[in-house]
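Novice: No letters, just coordinates:
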């Protein structure tokens, strides 16, 4: 069994439509950093990143996303939406609730998307952005345009979730399905049962299935979004540029989002941006190479991306 660093105890705060379970570590007067996990992962993706940032004097916040871990909706009638606007709105509400006016935002997969949304639409709240898979805001109007056959093959799980068979499959054995995604998305990452099980406990959230299924249907325009978020989605449909200092990464071994040159998304970044492809890394960069991820965050904290 791999020796694993323990995360600090979770705290709770009401933010927007959620009671958000989160870690809040480090000095309260340190430069704030928010680390956002992806699907199907959880806050433990940052277990080895967090102590490095705290040791450097940062205040580090790591929230459980909607549908994960102990985070809960405040009201039964709130749509269990997994759309991109929800991820951005949740992050913005968390910053407000914690009275953090401006932070470095870092994330991958769903969490990286939420960070990109805030950086694009509320740049005054983002001191710097670390985004795995570059510009991670969905172009839903173009979602039905076919990709290459090889790239379509890697998205099988999304098409599976479009059907009620897929919903039933996720509900029936969410752990086996998510473990398969871990293995195929990061084929060179030698995680063990203990590492997976520690994160998989977050998938027992009662809203997990509903939020996941909505996310993968909404991004293809197959279901409506939360009406309360329609204004944000309308702004995101314009594919707004990201103006804040940004570091973007791709994993050379990513099994779901193949690496791309910096030029592919260059037109989506109008501010300073540095892009790199990381050898030997799949889809879960902070957990696979925590020292590299933490060092990149600290570059943004120190204002080195200009």
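Specialist: It's in. All values reported here derive from a predicted model rather than from experimental measurement. Residues are numbered from 1 along each chain as shown.
Novice: alpha carbons only for contacts and neighbour counts from here, please
Specialist: Noted.
Novice: you'd agree residue 21 is in a helix?
Specialist: No: per DSSP: H, G, I helix; E, B strand; the rest coil, residue 21 lies outside any helix segment and is strand.
Novice: ok now do it, which residues does it touch?
Specialist: Contact partners of residue 21, counting by C-alpha atoms under 8 Å, 6 or more residues apart in numbering, are 10, 11, 12, 13, 63, 64, 69, 70, 71.
Novice: make it 6 Å
Specialist: Counting by C-alpha atoms under 6 Å, 6 or more residues apart in numbering, residue 21 touches 11, 12, 63, 64, 70, 71.
Novice: With respect to residue 188, which of these is nearest?
Specialist: For the contacts of residue 21, the minimum distance to residue 188 (C-alpha to C-alpha) is 26.0 Å, reached by residue 64.
Novice: tally of neighbours for that closest one?
Specialist: Other residues lying near residue 64 total 26 when counted by other C-alpha atoms under 10 Å.
Novice: gap between it and residue 141?
Specialist: Distance of residue 64 to residue 141, computed by C-alpha to C-alpha, to the nearest Å: 29 Å.
Novice: what's the answer for residue 226, then?
Specialist: Residue 226 is 17 Å from residue 141, where distance means C-alpha to C-alpha.
Novice: These two: which is more packed in?
Specialist: Neighbour totals were compared for residue 226 and residue 141, and residue 226 leads with 16 against 12 (other C-alpha under 10 Å).
Novice: got a list of what residue 110 touches?
Specialist: residue 38.
Novice: Repeat that for the one 3 residues further on.
Specialist: Neighbouring residues of residue 113 by C-alpha under 6 Å, 6+ apart: 136, 137.
Novice: For it, which three-state class applies?
Specialist: Here residue 113 is helix, with the state taken from three-state DSSP.
Novice: measure it to residue 83 for me?
Specialist: 10 Å.
Novice: what's the answer for residue 224, then?
Specialist: Per C-alpha to C-alpha, residue 224 is found 9 Å from residue 83.
Novice: So for these two, which sits in the more crowded spot?
Specialist: Shown here are residue 224 and residue 83; by other C-alpha under 10 Å, residue 83 has more neighbours (26 against 13).
Novice: Apart from its neighbours in sequence, what residue is nearest that one?
Specialist: residue 215 (5.0 Å; C-alpha to C-alpha, 6 or more residues apart in numbering).
Novice: so which strand or helix has the one you found?
Specialist: Residue 215 is located in helix 208-218, with elements delineated by DSSP states H and E.
Novice: Contacts only, for the residue most central in space within the chain.
Specialist: Most central in the chain under C-alpha atoms, centre = their mean is residue 111, positioned 1.4 Å from the mean C-alpha point. Residues near residue 111 by C-alpha under 6 Å, 6+ apart: 36, 37, 38.
Novice: here comes the other one, which I'd like you to weigh against the first:
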């Protein structure tokens, strides 16, 4: 079932599964994906009594900004505040949060800044909080070439390219980031419809410029961005998943990620899986959530 709720600066569209009084679990998609990433995960959780909520992020699908005057920011703090407002709007005091890519970042930010709202965390790709102050430092060349699309978005040519070719470009990213996932045209097209949101291009471009210090942030999130620059540890129980065949995020290993997390931290690499873990390996993703809930 798809519903909409006024949550802060957004009217957030979301899917809901499972009993209304079940344990709240929020599943968060990334770029360039949408709620369909969880089509196979949500029923597995709902079948175990969870109340599963899957929102479209700002700039995706039916989610809309309330005011035309709100900056179409894609910065990390905006994603965290959106998630906090979503929980508040639905009257959820505490939930398990799970996500990857942008969604994992939103979940990780909430866990870092408002840990009392997070029962546990299941995220992909490692520590999700951007170190913007260090963003100008070069990475290993093998990592740099994977980020070509980010550098492309830094230019006006990239903005125009995303606007003109959003489906073709996003499909290319799916293929590059999940080289062993054989998805069909219908699977991609279900998610690609979400990229027709009128704010998609502006939100995406701002996200990939702000994280490198190339665009100003929304002043409404300045205090939170300042707190995130301290690279706070995430102290809630956390499972970090990594796709063994991920074509964009390097497989760093659990020991390198561990200093960013507190108690009850667990790292797991998933074989035969790329960047889009919940859609490629839904049983593994759902299993990690159920393990954190004590339902495995």
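Specialist: Yep, that arrived. Since the structure is predicted, the reported quantities are computational estimates derived from the model, not experimental observations.
Novice: For ChimeraX, what selects the buried ones among the contacts of residue 21 of structure 1?
Specialist: Restricted to buried positions by 16 or more other C-alpha atoms under 10 Å, the ChimeraX selection for those reads:
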select :12,63,64,70,71
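Novice: Restricted to strands, list the contacts of residue 21 of structure 1.
Specialist: The strands, defined by DSSP state E, take in 11, 12, 63 from the contacts of residue 21 of structure 1.
Novice: Now for structure 2: which helix has the highest residue count?
Specialist: helix 76-89 (DSSP state H).
Novice: Report the aligned residue range of structure 1 for it.
Specialist: The alignment of helix 76-89 of structure 2 onto structure 1 (TM-score structural alignment) spans residues 84-97.
Novice: Please apply the same query to stretch 269-280 of structure 2.
Specialist: Mapping stretch 269-280 of structure 2 onto structure 1 (TM-score structural alignment) gives residues 277-288.
Novice: likewise stretch 60-67 of structure 2?
Specialist: So stretch 60-67 of structure 2 is aligned with residues 68-75, judged by TM-score structural alignment.
Novice: Now do the buried residues in that stretch.
Specialist: Of the residues in stretch 68-75 of structure 1, 68, 69, 70, 71, 72, 73 count as buried by neighbour count, 16+ other C-alpha under 10 Å.
Novice: got the contact list for the second one?
Specialist: With contact taken as C-alpha under 6 Å, 6+ apart, residue 69 of structure 1 is in contact with 202, 205.
Novice: Please report the distance of it from residue 199 of structure 1.
Specialist: Distance, residue 69 of structure 1 to residue 199 of structure 1, by C-alpha to C-alpha: 9 Å.
Novice: now swap in the fifth one and tell me
Specialist: Using C-alpha to C-alpha, one gets 17 Å for the distance from residue 72 of structure 1 to residue 199 of structure 1.
Novice: next one: the last one
Specialist: Separation of residue 73 of structure 1 from residue 199 of structure 1 (C-alpha to C-alpha) stands at 20 Å.
Novice: All the helices of the stretch 151-296 of structure 2, residue numbers only.
Specialist: 156-164, 166-177, 185-192, 200-210, 222-228, 254-257, 277-280, 282-293 (DSSP state H, counting those that start in this stretch).
Novice: Throw those helices into a markdown table and include distance to residue 70 of structure 2 and mean neighbour count, thanks.
Specialist: Below are the helices of the stretch 151-296 of structure 2 laid out as a markdown table (distance: least, C-alpha to C-alpha, whole Å; neighbours: other C-alpha atoms under 10 Å):
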| stretch | distance to residue 70 of structure 2 | mean neighbour count |
| --- | --- | --- |
| helix 156-164 | 20 | 15 |
| helix 166-177 | 23 | 17 |
| helix 185-192 | 25 | 14 |
| helix 200-210 | 11 | 21 |
| helix 222-228 | 15 | 15 |
| helix 254-257 | 35 | 13 |
| helix 277-280 | 31 | 24 |
| helix 282-293 | 34 | 18 |
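Novice: Which one of those helices lies nearest to residue 98 of structure 2?
Specialist: Nearest to residue 98 of structure 2 among the helices of the stretch 151-296 of structure 2 is helix 282-293 (7.6 Å), distances taken as C-alpha to C-alpha.
Novice: Other residues contacting that closest one?
Specialist: Helix 282-293 of structure 2 has contacts (C-alpha under 6 Å, 6+ apart) with 40, 41, 278, 296.
Novice: at 7 Å instead, please
Specialist: Under the contact criterion C-alpha atoms under 7 Å, 6 or more residues apart in numbering, helix 282-293 of structure 2 has outside partners 40, 41, 44, 45, 120, 122, 277, 278, 296.
Novice: how deep is the second one tucked in, by neighbour count?
Specialist: Going back to what we said before, that points to residue 41 of structure 2. By the measure other C-alpha under 10 Å, the count of residues near residue 41 of structure 2 is 22.
Novice: Counterpart of it over in structure 1?
Specialist: By TM-score structural alignment, residue 41 of structure 2 lines up with residue 49.
Novice: how far away is that match from residue 89 of structure 1?
Specialist: For residue 49 of structure 1, the distance to residue 89 of structure 1 equals 25 Å [C-alpha to C-alpha].
Novice: again with residue 39 of structure 1
Specialist: Distance, residue 39 of structure 1 to residue 89 of structure 1, using C-alpha to C-alpha: 17 Å.
Novice: Compare these two (neighbour count), which wins?
Specialist: Comparing residue 39 of structure 1 with residue 89 by other C-alpha under 10 Å, the one with more neighbours is residue 89, at 20 against 17.
Novice: how deep is the counterpart of residue 250 of structure 1 in structure 2 tucked in, by neighbour count?
Specialist: Using TM-score structural alignment as the criterion, residue 250 of structure 1 maps onto residue 242 of structure 2. By the criterion of other C-alpha under 10 Å, residue 242 of structure 2 has 27 neighbours.
Novice: Surely residue 242 of structure 2 touches residue 268?
Specialist: Yes: using C-alpha atoms under 7 Å, residue 242 of structure 2 is in contact with residue 268, at 6.3 Å.
Novice: Setting the sequence-adjacent residues aside, check what's closest to residue 265 of structure 1.
Specialist: Distances taken as C-alpha to C-alpha, 6+ apart put residue 135 closest to residue 265 of structure 1, at 6.3 Å, once the chain neighbours are dropped.
Novice: If anything else comes up later, I'll come back, but that's it for now.
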